[in-house]
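J.: what's the 3D shape of this:
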Amino acid sequence: MLRRSPRTLLSVTSAALLVVGLSACGGTTKDSTDNSGSGSQASAAADPNAATKEGLKIAFLPKQLNNPYSDVEVGGGKVAVGEVKGEYKLVGPNDASASSQVSYINTLIQQQQDVIVVAANDPNAVCPSLNQARAAKIKVVTFDSDASKDCRDAFINQATTQGIGESLAKMALEQAGGSGEIAVLSATPNATNQNAWIEVMKTELAKPEYSKLKLVKVAYGNDDDQKSFQEAQGLLQSYPNLKAIVAPTTVGIAAAARYIGSSSYKGKVAVTGLGLPNQMREYVKNGTVKKFALWNPADIGYLAAYAGAALASGQITGAEGEKFKAGKLGEYTIGKDGEIVLGPPTEFTAENIDQFNF
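T.: Model (predicted):
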């Protein structure tokens, strides 16, 4: 895997998770007497020279299990947890609905995890449970898709929201040939990250240089392959003059490419967005997709695990300006509102896609 620099992404991302059926029930927490709320953990000063604690229990809760993108992400997290000599755990729902993660968070609290690393399906639905975790002295790191900043300690962002949204708009313009109707095929209506990127994209599309493009529809495939395939099909039935489908989700872009590549629209309707090189290679090779982008998902999970370990070891509190080391990725500085940015996305084309394997 190629890496430009410790903070620059090499490639891009995905995930497969082993589901453990867990249910929420009453029980003791790490500190059942501490109900001081979400701000209670930020009172202690950070000690950047503190040793990383061994044996930390770090649990990953992605949006859903058996999702190629998430599989890659949590795989990177597992590697990092091993490097810090911690105990790795993976749990999660099979669907990406707004409330599907709540019972898992409650169970992780009962199991007295040291760190919960979660990709939120909904920015608010998980907050009450995450704040219960923080009151129980559990550090909370969000990755890929953020929760409300009031219920987590740090957020690992793939790239800046602005940068991703601008990249999606730029690729849409290029792939549509500068004019015509375009549509977005997103994940779920509540997905924090996709919604933020789409809003930036809409702002970009309002600029003069995009005046010949018309966004006609934002469809949702719920990060389900078959539903995304059907939504792509429905978009062409409703908008036969569509010039491009932009999918800011790896499941959506692959499903759209599969539909377009096997239909009479191949060569007429472009597909672009965010995807995994291994998943998209055949569609690039057969000419269905000319360009798409992504970061290295494994590095997102890897960085999230190191951030969680640094929080649980007292090296950082999540405050802006604090620094910590993230193994092979090097040193990172925490930004505003506890955001830690992995780096810019990489664009993939027929010329470079064989250089990447993930």
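
J.: For the rest of this, base every contact and every neighbour count on C-alpha atoms.
T.: Fine.

J.: Val91 touches Ile58, doesn't it?
T.: No. Using C-alpha atoms under 8 Å, Val91 is not in contact with Ile58; the gap is 11.1 Å.

J.: How about the contacts made by the spatially most central residue of the chain?
T.: By C-alpha atoms, centre = their mean, the mean C-alpha position of the chain lies nearest to Asp144, the distance being 2.4 Å. Residues in contact with Asp144, defined by C-alpha atoms under 8 Å, 6 or more residues apart in numbering, are 119, 156-158, 193, 300.

J.: Distance check, the closest residue in space to Asp146 that isn't next to it in sequence against Ile138.
T.: Closest residue in space to Asp146, ignoring its immediate chain neighbours: Ala120 at 5.7 Å, by C-alpha to C-alpha, 6 or more residues apart in numbering. Look at Ala120 and Ile138: by C-alpha to C-alpha, to the nearest Å, they are 17 Å apart.

J.: Who has more neighbours out of the two?
T.: Ala120 (32 against 29; other C-alpha atoms under 10 Å).

J.: Might one say that the more buried one is in contact with Val126?
T.: Yes. Counting by C-alpha under 8 Å, Val126 is a contact partner of Ala120 at 7.1 Å.

J.: To compare with the earlier structure, here is another sequence to fold:
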Amino acid sequence: MFASRARRTRAVVPVALGLSLVLTVAACGGTTQDSSNDDDGGGDGESAAAADPDAEFAPDLSIAMLPKSVNNPYFEASSEGAQAAVDELGGEYEYTGPSDTSASSQVSYINTLSQQSADVILLSANDPNALCSSLEQARSAETYVVTFDSDVDPGCRDVFVSQVDSDEVGRALIEMASEQIGGAGTVAILSATANATNQNAWIAVIEEELASNPDYAEIELVGVVYGDDEDEKSFQETQGLLQANPDLGAIISPTTVGIAAAARYLSGSEFKGQVALTGLGTPNQMREFVKDGTVTEFALWDPTALGELAAYTGAAIASGIITGAEGETFTAGELGEYTVGADGVVTLGPPTRFNADNIDDFDF
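T.: Reported below is the predicted structural model:
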């Protein structure tokens, strides 16, 4: 837990007045802009101080990660990366969050971290809009909000660290499913929560591909169910999908909790080897299911690197190296240089596909 302390000047910029304007714009929502009166990010229209790409990282930042839920291997890996980055920068780190995946449960943690004067909150959001009021209060109290993994409305945060381009993920998911069922048949989706921004973006791409791509003309989406990133519920939803669709060709589960639960169900059922399963998972949790033939191929980015990048991004904005405006650059340790894209988005990189040929090459 962060010790309570007096708020210090956090963004390392040369002019105090310029800093106050950065914080004013940030508190009103949207990414900060250059020194013009244009306000396309949802701020109040006042000028903002420019980023200083030559500034040093502040050495004593307090950075907290708030995942969708704790006790999740994916977010634990992300936390390891964030912890390593904060340690490297000489800051203070905390990993905290609810055990369930409701947006309301995240609100109290946001409020507490703001009251503890956290410099940066790294948030994977359970809802794109329900957290905005608490986030706006935190930002007005001079806490920067960097979302990662799952975004909120852009006006409610400073920067979003995306795993990969959403379209790229959605296309990879349906492509893997199609390959595994021979380009024809029925598919269903086992998602996380119904309001998860990233899940819904990927599902939308899958639906668009099925509707418009002739390569998938013989594939039908027969259902979308939600396991709420809970192991037992995801297990039960998998069972329900197969009972409702006995001729189901494939399940796509774009959530690490969901795909592991579905694999566990399939591996002990008569559907093993008959129903394909793909989605997003970590190599360590899926290795046994690849080796026993339950799963042929799935994908993911490195969640440890995602957490590390999120922490460096938060430190960069809190240190005045970036403001969140498009085109700004910063160096994220050994990960290298990154550029802020449109709408204040920083993207980690493309997903990796895991199968029997390469899964033992990875350990996360």
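
J.: Between Val91 and Ile58 of structure 1, which has more neighbouring residues?
T.: Ile58 (27 against 24).

J.: Distance-wise, check Gln41 of structure 1 relative to Lys336 of structure 1.
T.: From Gln41 of structure 1 over to Lys336 of structure 1 (counting by C-alpha to C-alpha), the distance is 18 Å.

J.: again with Gly27 of structure 1
T.: 35 Å.

J.: what does Asn66 of structure 1 give?
T.: Taken as C-alpha to C-alpha, the span from Asn66 of structure 1 to Lys336 of structure 1 is 32 Å.

J.: Next: Ile116 of structure 1.
T.: Noted for Ile116 of structure 1: a distance of 21 Å to Lys336 of structure 1, by C-alpha to C-alpha.

J.: Pro240 of structure 1 now?
T.: In this view, Pro240 of structure 1 and Lys336 of structure 1 are 44 Å apart by C-alpha to C-alpha.

J.: which of Asn66 and Lys336 of structure 1 has more neighbours?
T.: Higher neighbour count among Asn66 of structure 1 and Lys336: Asn66, with 19 against 11, using other C-alpha under 10 Å.

J.: so the equivalent of that one over in structure 2, which of the three states?
T.: Here Asn66 of structure 1 is matched to Asn71 in structure 2, going by TM-score structural alignment. Here Asn71 of structure 2 is recorded as coil under DSSP: H, G, I helix; E, B strand; the rest coil.

J.: can you tell me how far the residue lying closest to Asn71 of structure 2 once chain neighbours are set aside sits from Ala250 of structure 2?
T.: In this structure, Asn71 of structure 2 finds its nearest non-sequential neighbour in Ser99, 7.0 Å apart by C-alpha to C-alpha, 6+ apart. Separation of Ser99 of structure 2 from Ala250 of structure 2 (C-alpha to C-alpha): 30 Å.

J.: of the two, who's got more company?
T.: Ala250 (23 against 15).

J.: Wait, the more buried one touches Lys272, no?
T.: No. If you go by C-alpha under 8 Å, Ala250 of structure 2 and Lys272 don't touch, sitting 11.2 Å apart.

J.: Which stretches in the stretch 101-250 of structure 2 count as strands?
T.: Counting by DSSP state E, counting those that start in this stretch, the stretch 101-250 of structure 2 has strands at residues 120-123, 144-148, 159-162, 185-191, 219-226, 250-253.

J.: Can you check which of these gets nearest to Ala332 of structure 2?
T.: strand 159-162 (12.1 Å; C-alpha to C-alpha).

J.: Off-centre distance for the closest one?
T.: Relative to the chain's own centre, strand 159-162 of structure 2 is displaced by 8 Å; criterion: C-alpha atoms, centre = their mean, to the nearest Å.

J.: looking at structure 1, where would I find the counterpart of that strand?
T.: So strand 159-162 of structure 2 sits over residues 154-157 in structure 1, by TM-score structural alignment.

J.: Give me the residues contacting the matching stretch.
T.: Residues outside stretch 154-157 of structure 1 that contact it (C-alpha under 8 Å, 6+ apart): 140-146, 300, 303-304, 307, 318, 337-342.

J.: how about a cut-off of 7 Å?
T.: 140-144, 146, 300, 304, 318, 338-342 (C-alpha atoms under 7 Å, 6 or more residues apart in numbering).

J.: now swap in stretch 28-44 of structure 1 and tell me
T.: Counting by C-alpha under 7 Å, 6+ apart, 109-110, 112, 131, 134-137, 150-151, 317 sit against stretch 28-44 of structure 1.

J.: Pull up the distance across that stretch, start to finish.
T.: 24 Å.

J.: Likewise for stretch 346-358 of structure 1?
T.: Length of stretch 346-358 of structure 1, first residue to last, C-alpha to C-alpha: 13 Å.

J.: Enumerate the positions of it that are buried.
T.: The neighbour-count check on stretch 346-358 of structure 1 (16 or more other C-alpha atoms under 10 Å) flags 346-349, 353, 356, 358 as buried.

J.: Out of these, which comes closest to Thr250 of structure 1?
T.: Comparing the buried residues of stretch 346-358 of structure 1 against Thr250 of structure 1 with C-alpha to C-alpha places Phe358 closest, at 12.2 Å.

J.: quick one, helices of the stretch 201-350 of structure 1?
T.: For the stretch 201-350 of structure 1, helices defined by DSSP state H, counting those that start in this stretch occupy the ranges 225-238, 250-261, 277-285, 297-312.

J.: And for Leu21 of structure 2, the neighbour number?
T.: For Leu21 of structure 2, the count of nearby residues is 17 (other C-alpha under 10 Å).
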